[in-house]
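Trainee: Sequence and predicted structure, then a few things I'm wondering about:
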Amino acid sequence: MSQTLDPAVRDVTERIVERSRASRAAYLERCARAQRDQGPAQGLSCANLAHGYAALPAADKLKLRVEHALNLGIVTAYNDMLSAHQPYERYPALIRAAAREVGAVAQVAGGVPAMCDGITQGNPGMELSLFSRDAIAMGTAIALSHNTFDAVVMLGVCDKIVPGLVMGALQFGHLPVVMVPAGPMASGLPNKEKARVRQLYATGQVGRDALLEAECQAYHGAGTCTFYGTANSNQLLMEIMGLHLPGAAFVPPEGGLRDALTAAAAQRALALSARGDGYLPICRIVDERAVVNGIVGLLATGGSTNHTIHLVAMARAAGIVIDWDDFDRLSRVTPLLARVYPNGAADVNHFHAAGGVGFVIRQLLNAGLLHEDVETVAGPGLARYAQEPVLHDGALQWREAPAQSGDAQVLAPIDAPFDPEGGLRLMSGNLGRGVIKVSAVAPEHRIVEAPARVFDSQQALQDAFTRGELDRDVIVVVRFQGPNANGMPELHRLTPPLGALQDAGHRVALVTDGRMSGASGKVPAVIHVGPEASAGGPLARVRDGDRLRVDAVAGTLAWLGDPAEFAARAPAAPPQDAFADYSLGRGLFGLFRRHARGAEQGGSALDLSEADAMAAPAPRAL
């Protein structure tokens, strides 16, 4: 495999290292101090320890008291309402048994909330979604605050859960941490057919019964949804950043291989503890090179736009400062190697069968687009992740991942990619800075110039669509949807009506300070625009009929007209109830809304690391 790093990858990495020098050094010093002065069980009295061990079986209690055995913490996002997290119900028993095999003990340290954007889309609960990531990080910190664990395994899969677990784990950067996935559900109704039925329903051509039947055929069992949205992008990121065991991401939830990987993850976490010869804390794995590898992997596979927020927050938790310029520069040199819905017809099971993560990593390493010289939970070097797990006579082994794609419609080799660039663009201009996912947008739809129609909620847009008011070329602006306004809910319900307008032959685009789903699709959507409207950003000055231009080729987002007139306009006020609605628990998150940073700074209200105190705000080109 190539050891020559692409110059652009090297340049971006060096810029990140320099930008993060002070905050990263302070973070690592904090982790070293914690290991030295606050390691597991240090400072705990006999009463403290007795409380922690009280409910253990006698044999485990004896191991900890007399043999001073290693203690493995389990932080779990289990609940049995969410398909992706339902398999975790039985994982603690597997992990305890695996720990006992190597003379250790395992305990569930705590649980964290896990909510599903698929359930809350378009409903008030969605306004808690982004901030649930901060709550998960805080819950992880509470679970580990007892300071009784030598290593940790994290059980989580979906959208905000994995970033939150990582953000929390990095507050305990002196501990070894292994992420444990649960895998995707079996393939059901093809995602493209599901999207077709949704669009037919939006235009009134089929009824709710047909829509519900299609949705139930698509989402029908345990495991993650099979499209390549944020949940499955999480799994690719954890693998390419070295926090999973190699090849673990997309193995199905049930079966011997998944169980073997779960047990192996527990034993590997214990092997990395400070009381062994191979001590490797998470603070050494999540470094600038690993973060760059994560961005490249995301771009090469057309992954979720949500990670232009989540990966920023995870990096900041490790003292590393990245911004959207880094994503944009890497996108220019990273070829698109995967066609997985919404960027193609295949689902993640097809992706996995065609060669999966191991094939992608092999291709990117060969092209010098990934840092190979990284630390991982599997050992030194990312080349280990160009392998895939198998069971041989009941024993877990690894073999080389396929060197050739098993399906050229799903996975492409590095020398014949689906697109010479990645699927993400930075958009900037006099309307602010945002991002657009172009990997699923046809080239003829990547430049749109049209009059604006402005909405302050997604429901208002849907109502206007139903009344036929949008049957024309239009750039829809949906504002007051950022972190400070209402928690930045995803606006995925806008996809069917906007898709119908585009299919009718209209030039259509969306511009918003909110988020779209990790399954953002064929309609050009400039999202995460900042400064957000509730902070007086430019979108607050846009009016119906203004001429706008979205140019995803040039990377520009522009209001067309007299700049002096635009600057002189008074910004629109947020909707009256933007901060006032306490129903469904939203009032509890008012503190988060008031203190959240912008999307480009990760959208978090937490002080994640010294980066938040030291790093200057990311530059905004307006």
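Mentor: Received the coordinates, thanks. Numbering: from 1, shown residues only.
Trainee: going forward, measure contacts between C-alpha atoms and count neighbours the same way
Mentor: Noted.
Trainee: can you tell me which residues contact Thr495?
Mentor: Residues near Thr495 by C-alpha atoms under 8 Å, 6 or more residues apart in numbering: Ser520, Gly521, Val523.
Trainee: Got a ChimeraX select line for the buried ones in those?
Mentor: This is the ChimeraX syntax for the buried subset of these, where burial follows 16 or more other C-alpha atoms under 10 Å:
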select :520,521,523
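Trainee: for comparison:
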Amino acid sequence: MSTNGYAPSLNERVGEVTERIVRRSADTRWRYLDRIKEAAARKPQRQALGCANQAHGFAACGPSDKAMLRAGQGASMGIVTAYNDMLSAHRPYERYPELLREAARDVGGVALVAGGVPAMCDGITQGEAGMELSLFSREVIALSTAVALSHQTFDAAVFLGICDKIVPGLVIGALSFGHLPAVFIPSGPMTSGLPNNEKSRIRQLYAEGKVGRDALLEAESQSYHGPGTCTFYGTANTNQMLMEIMGLHLPGASFVTPDTPLRDALTRAAAQRALAITALGNAYIPAGRMLDERAFVNGIVGLHATGGSTNHTLHLVAMAAAGGIALSWDDFAALAEVTPLLARVYPNGSADVNHFHAAGGVPFVIRELLSAGLLHADVETILGPGLEAYTREPVLGEDGSLAWRDGAAASGDDKVLRGAAAPFQPTGGLAVLDGSLGRAVIKTSAVAPERHVIEAPARVFHSQEELQAAFKAGTLDHDMIAVVRFQGPRANGMPELHKLMPPLGVLQDKGHKVALVTDGRLSGASGKVPAAIHVTPEAVEGGAIARIRDGDLIRLDAVEGRLEVLVPPAEWAARPAASADLTGNHVGVGRELFAPFRAAVGPAELGASIFAAV
């Protein structure tokens, strides 16, 4: 397969995995494409509506926009926004609608805010009851996107969202309207503050009782200090890399800081590109056709190459399913074996995403992966066929005009970013575990190699608060594998267990063999302690994790991909599953409203989604 001059052929494993996904998805993908083809047949969308319907749709518009919508053939673009001014990553979106309206008018189109979606912050809810709504907020965002676009008056849509569940939810919603072109517009990261490794050090000192709350709050405030995404490489910034490598962003757009002339120029250009690729013209690029099996394989390769968030072993599966594509954790594992780790960004290193961007960023990563034959170069993007354009980076000319130039030929800092010929490690940063305890994922890129295999007795907890209490009581000062169960999607919405890492890190630093096994999540908090997460089947479903008892010997082997309990088979087979009283997790802070979600949600390996495959 030609790769636009970057490599003579596609990596054999990448091709095999892609073909496997194509075969597995054949029926659902065909039905999905047939559905969006039918939806695209009516154009412009608004002119298929009745007169009263159309009048309602443009009643509040200004005279020029109303005239175009009433009689013109120009394109109408819907804006779906996650703006709020509480969360740093979404505050910059306050200015975007007017920028987008002006850009649309400049090319004869109209842009309208179609609707808003919620945006919650895991950084605020970590360790609190609200975290139990976090994963389900992805489904609410997808549903809200569908409501926003349900008026059927738009010829294209742009999506303003950036953080953890927001982008995956927007993608699921966009694929439900996959006959429309979709362009995602980021807000960018905040400028660098307190270095991430220093923040982590102070968190650990606080966990040990060596500094007080005032010192901890000061460190956190210096880390999270302004508009934009948090600067560590968690789910939010992994989202941005994915949108770029999957062709939904403009090239090089992911990590340009907010409220700068370059950021504004990219925002205007994104709107105009969305209007250029509608079904009204000759360059129609519907999102549902563009996001095919190859695009998702590229996303998984990018995830491994950059050491991205473990949350995407859930989100990419759910996103793909919305387009009729069936991904498996086995696909992630197979691609990890051939994908080199090219980036070290906190928590996989000390650098933040601004350092990563300055060293060459996503364009450099894409160029290196293309050169190694690890990406499908012939995918369609919002710019048209071919991924080569995504090796370029945006710049402003002296007159303020936007242009692209070739990306960095070499890494600007080989402690942060390396080429495929000399990576940080030869395989990706994620592994899939299998064995008598079920299936799980582990982020290995930040874990020292000597800790990739841990064998130790179990200490069982039914909440992270129980573990923290045991740590403070001094009863965990020994080798152990902490089992924190009843944290899966059906149990309590599968919260991220951020607050486990400081105490477990303290125990590991004391020289103990320590690991975590849980049916909950960790996301970008996954760090130096080996953690088998997303264990499925989950405890509340009677999964093997519910049968573990204190003292059981557990072996977590990230090298061989195994997760085993070393209990005699006859004893293990006869042992009943434990139960837990979860009623306290099902009320308060809105959790009672999400009972239908807990009842309908699927297993982690299928994306922990409430939506059935199309």
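Mentor: Good, I have the coordinates. Everything numeric here is computed off the predicted structure, so don't read it as measured data.
Trainee: I'd like the contacts of Thr495 of structure 1 written out as CSV, with distance to Ser457 of structure 1 and secondary structure added.
Mentor: Below are these laid out as CSV (distance: C-alpha to C-alpha, whole Å; DSSP: H, G, I helix; E, B strand; the rest coil):
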residue, distance to Ser457 of structure 1, secondary structure
Ser520, 18, coil
Gly521, 20, coil
Val523, 18, coil
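Trainee: so where in structure 1 does the longest strand along structure 2 end up aligned?
Mentor: Counting by DSSP state E, the longest strand found in structure 2 is strand 453-461. Counting by TM-score structural alignment, strand 453-461 of structure 2 pairs with residues 447-455 of structure 1.
Trainee: Likewise for stretch 516-523 of structure 2?
Mentor: Here stretch 516-523 of structure 2 aligns to structure 1 at residues 510-517, judged by TM-score structural alignment.
Trainee: before we move on, which element is the most centrally placed residue in structure 2 in?
Mentor: Per C-alpha atoms, centre = their mean, the C-alpha nearest to the average position across structure 2 is that of Asn239, at 4.2 Å. Using DSSP states H and E, Asn239 of structure 2 sits in helix 235-245.
Trainee: Name all residues that make contact with Gly487 of structure 1.
Mentor: So Gly487 of structure 1 contacts Glu127, Leu128, Ser129, Leu130, Phe131, Gln481, Arg593 (C-alpha under 8 Å, 6+ apart).
Trainee: Can you tell me what Glu600 of structure 1 aligns to in structure 2?
Mentor: That one, Glu600 of structure 1, aligns with Glu605 by TM-score structural alignment.
Trainee: Same check on Ile361 of structure 1?
Mentor: Counting by TM-score structural alignment, Ile361 of structure 1 lines up with Ile366 in structure 2.
Trainee: Burial check on that match, number of neighbours?
Mentor: When neighbours are defined as other C-alpha atoms under 10 Å, Ile366 of structure 2 has 28 of them.
Trainee: Just to be sure, it is in a helix?
Mentor: Yes - assigned with DSSP: H, G, I helix; E, B strand; the rest coil, Ile366 of structure 2 falls within a helix.
Trainee: Was I right to think it contacts Ile245?
Mentor: Yes - taking C-alpha atoms under 8 Å as the definition, Ile366 of structure 2 is a contact partner of Ile245 at 7.0 Å.
Trainee: Mutual contacts of these two, please.
Mentor: Gly302, Tyr390.
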